[in-house]
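Student: Dropping a prediction and its sequence here:
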Amino acid sequence: MKIISFNPFRTIGMKNITYIKPENMFREIDKIKDADFILFPEYWQVNSLVYGLKKNIFPNIDTFHLGHNKVEMTRAFMATFPKNIPYTRIMGSSNSTIDIIEEEFGYPVVAKEIKNSMGNGVFLLENRNQLKNYINKNEILYIQEYLPIDRDLRVVYIGNKVISAYWRIAEEGKFHNNIAKGASYSFEDIPLQAVDLVDRVAKKLGINHAGFDVVEVEGKFYILEFNVLFGNEGLKHQGIRAEDYIYKYISNNDPNKPTFPGIKRKVIS
């Protein structure tokens, strides 16, 4: 199996792999055409690889498209698992926007930039001035109900299964649960209901590489979002190598791997 990776940091140690810089894609187009799998292309490459060259990519096209921004993934959640997401409004800015948000959500309320990660672009708004400042800086508004939590659960899904789950606990008095914002890990008391929810969501939406953020409020589980290029630090604490699971998954889906019909043969003695 011939594999090309556009991201060497996420595919360290894989066999039969060739690394190409994304910006050299068209210079190396013959190698790409000859490859069986393309790993971790950048988003601008995805459509050309899949629709133009008909290549197998990982993560798959479903993961890339739905994970491109919070609007795309949230609308997919609304359509498939509406009871498992916080109340959310996606809207443009208008003269009535502030009144609508204050009437439907009140304060505090959570506002997000539609493309960001590691806790960046997520704001806890506590008054009208903060809301106005957010609106002035964002053409698309992503407003979500505030949930009283001090931690979230990162559930890592690779291939066709959950491979890890751990709590990210915010520093006392802090709003963000992200490790990049100073949160800590806990690998104890992982709720199986949350793991099962992520498994069902990923299979329903066709996602094969994502770190899901799940929270629990009064015994109910909500998915906040998922990150296609999630951090691996929590996995390292558990001794888990994501690239091993990726390689096993694509090996099982190798287009050159021979398949045999499931015909039961009668044994004659």
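Tutor: Great, that's in hand.

Student: contacts, neighbours, all on C-alpha from now
Tutor: OK.

Student: Number of residues surrounding residue 53?
Tutor: Other residues within reach of residue 53, judged by other Cα atoms under 10 Å, total 12.

Student: how near is the residue nearest to it when sequence neighbours are not counted to residue 50?
Tutor: The shortest distance from residue 53 to any non-neighbouring residue, by Cα to Cα, 6 or more residues apart in numbering, is to residue 33 (6.8 Å). The spacing between residue 33 and residue 50, counted by Cα to Cα, to the nearest Å, is 11 Å.

Student: Below is structure B, check it against A:
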Amino acid sequence: MRFITFDPFRALGIPDVTYIKPELIFAKKDVIKEADWVLFPEYWQVNLLHYVWKKNIFPSINTYHLGHDKVEMTRALQAFAPQHLPYTLIAPSNTDVEIIMEQFDFPFVAKEVRNSMGKGVHLISNSKDLKDYMGRNEILYLQEYLPIDRDIRLVLVGKKVVFAYWRIGQQGSFKNNVAQGGSIDFSPVPREVIELVEDVASNLGIDYAGFDVAMVGEHPYFFEFNVMFGNQAIVQAQVPLVKYILDYVNEKNSPHPPKPLAPAPSPRAS
């Protein structure tokens, strides 16, 4: 198959792939239209690739649209699995502070709607923190604080979680992101969390993402999912991500997909 990519790093190792600089999308239109798949386009490209040029894109259009920011993904999760989402308020910045305080006790969490790797996430401990956050953001994204010191990152490719691990926050920090100093723990993760992520992803049409899930007791809560997630743990664990991507697009491309040469190992689960 012929592949086009706009992200050479995420497509590294995929055979028969041609890299095109994103700004050359119109100049290279004929080459793109001849390709079987377009891999990892930028968000501004996906509508014209999918709706106008009718290209197969990976990740899927659903993945891009629902994963575009925290508002889109949260509303999707609220609609499909509200019992697995921390209590969340999305509101304009001119919302009355008293309305917010009727719904939250200190501390709670405030996030920027388009940020990742733990950036733009704030612990709101008092009214001054809240007013400062409201003054910097046009859209308020407020969420109850969960009493945890770790969460789970689950990497999904196609229809399956292919890798899962714990992220443990530094002492005194409420962020577990590896980019924010969190550590990686490859201990088994609960099987029910893997099944939950696969069910949600299947129903929402998401086929490539890093899902972040917190456990409060035995109950899982989604924080978010990221399309362009970090790969430090993937590299450390030598997860064959390219193989999983190729298996999936080959399966999508064929009415009678061949069996994979070797079974993909399941993520460790308790």
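Tutor: Here it is on my side, so go on. These figures come from a predicted structure and were not determined experimentally.

Student: sorry, back to before: helix, strand, or coil at the counterpart of the residue nearest to residue 53 of the first structure in the second structure?
Tutor: Correspondence of residue 33 of the first structure to the second structure, assessed by TM-score structural alignment: residue 33. When classified by DSSP: H, G, I helix; E, B strand; the rest coil, residue 33 of the second structure comes out as helix.

Student: Next up, the contacts around residue 142 of the second structure.
Tutor: Contact partners of residue 142 of the second structure, counting by Cα atoms under 8 Å, 6 or more residues apart in numbering, are 88, 89, 90, 108, 109, 110, 111.

Student: The fourth one is in contact with residue 144, isn't it?
Tutor: Yes - counting by Cα atoms under 8 Å, residue 108 of the second structure touches residue 144, with 5.0 Å between them.

Student: follow-up on the earlier one: tell me which of the contacts of residue 142 of the second structure fall in strands.
Tutor: Among the contacts of residue 142 of the second structure, the subset assigned to strands under DSSP state E consists of 88, 89, 90, 108, 109, 110, 111.

Student: Buried ones only from these, please, as a PyMOL command.
Tutor: Restricted to buried positions by 16 or more other Cα atoms under 10 Å, the PyMOL selection for these reads:
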select buried, resi 88+89+108+109+110+111
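
Student: Out of the ones in strands among the contacts of residue 142 of the second structure, which comes closest to residue 22 of the second structure?
Tutor: The shortest approach to residue 22 of the second structure among those belongs to residue 111, at 29.1 Å (Cα to Cα).

Student: Against residue 246 of the second structure, how distant is the residue nearest to the closest one when sequence neighbours are not counted?
Tutor: In this structure, residue 111 of the second structure finds its nearest non-sequential neighbour in residue 121, 4.5 Å apart by Cα to Cα, 6+ apart. According to Cα to Cα, residue 121 of the second structure and residue 246 of the second structure sit 35 Å apart.

Student: Which stretches in the second structure count as helices?
Tutor: Secondary structure of the second structure by DSSP state H: the helices cover 29-34, 46-47, 61-66, 70-80, 97-101, 127-136, 191-204, 232-237, 241-253.

Student: how big's the offset between the third one and the first structure?
Tutor: After superposition onto the first structure, helix 61-66 of the second structure sits on average 0.2 Å from its aligned residues (mean Cα distance after the TM-score superposition for the first structure).

Student: now the shortest one
Tutor: On the superposed models, the aligned residues of the first structure are on average 0.4 Å from helix 46-47 of the second structure, with distances taken as mean Cα distance after the TM-score superposition for the first structure.

Student: which strands and helices sit next to that helix?
Tutor: The contact analysis (3 or more Cα pairs under 8 Å, 6 or more residues apart in numbering; DSSP states H and E) places helix 46-47 of the second structure against helix 61-66.

Student: Give me the contact list for the helix it packs on.
Tutor: Taking Cα under 8 Å, 6+ apart as the criterion, the residues outside helix 61-66 of the second structure that touch it are 43, 46-47, 50, 72-73, 76, 204-209, 227.

Student: thinking again about what came up before, adding mean neighbour count and distance to residue 170 of the second structure, write the helices of the second structure out as JSON lines.
Tutor: Converted to JSON lines, those look like this (neighbours: other Cα atoms under 10 Å; distance: least, Cα to Cα, whole Å):
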{"stretch": "helix 29-34", "mean neighbour count": "14", "distance to residue 170 of the second structure": "45"}
{"stretch": "helix 46-47", "mean neighbour count": "18", "distance to residue 170 of the second structure": "37"}
{"stretch": "helix 61-66", "mean neighbour count": "19", "distance to residue 170 of the second structure": "30"}
{"stretch": "helix 70-80", "mean neighbour count": "17", "distance to residue 170 of the second structure": "24"}
{"stretch": "helix 97-101", "mean neighbour count": "11", "distance to residue 170 of the second structure": "29"}
{"stretch": "helix 127-136", "mean neighbour count": "14", "distance to residue 170 of the second structure": "22"}
{"stretch": "helix 191-204", "mean neighbour count": "17", "distance to residue 170 of the second structure": "23"}
{"stretch": "helix 232-237", "mean neighbour count": "13", "distance to residue 170 of the second structure": "17"}
{"stretch": "helix 241-253", "mean neighbour count": "17", "distance to residue 170 of the second structure": "28"}
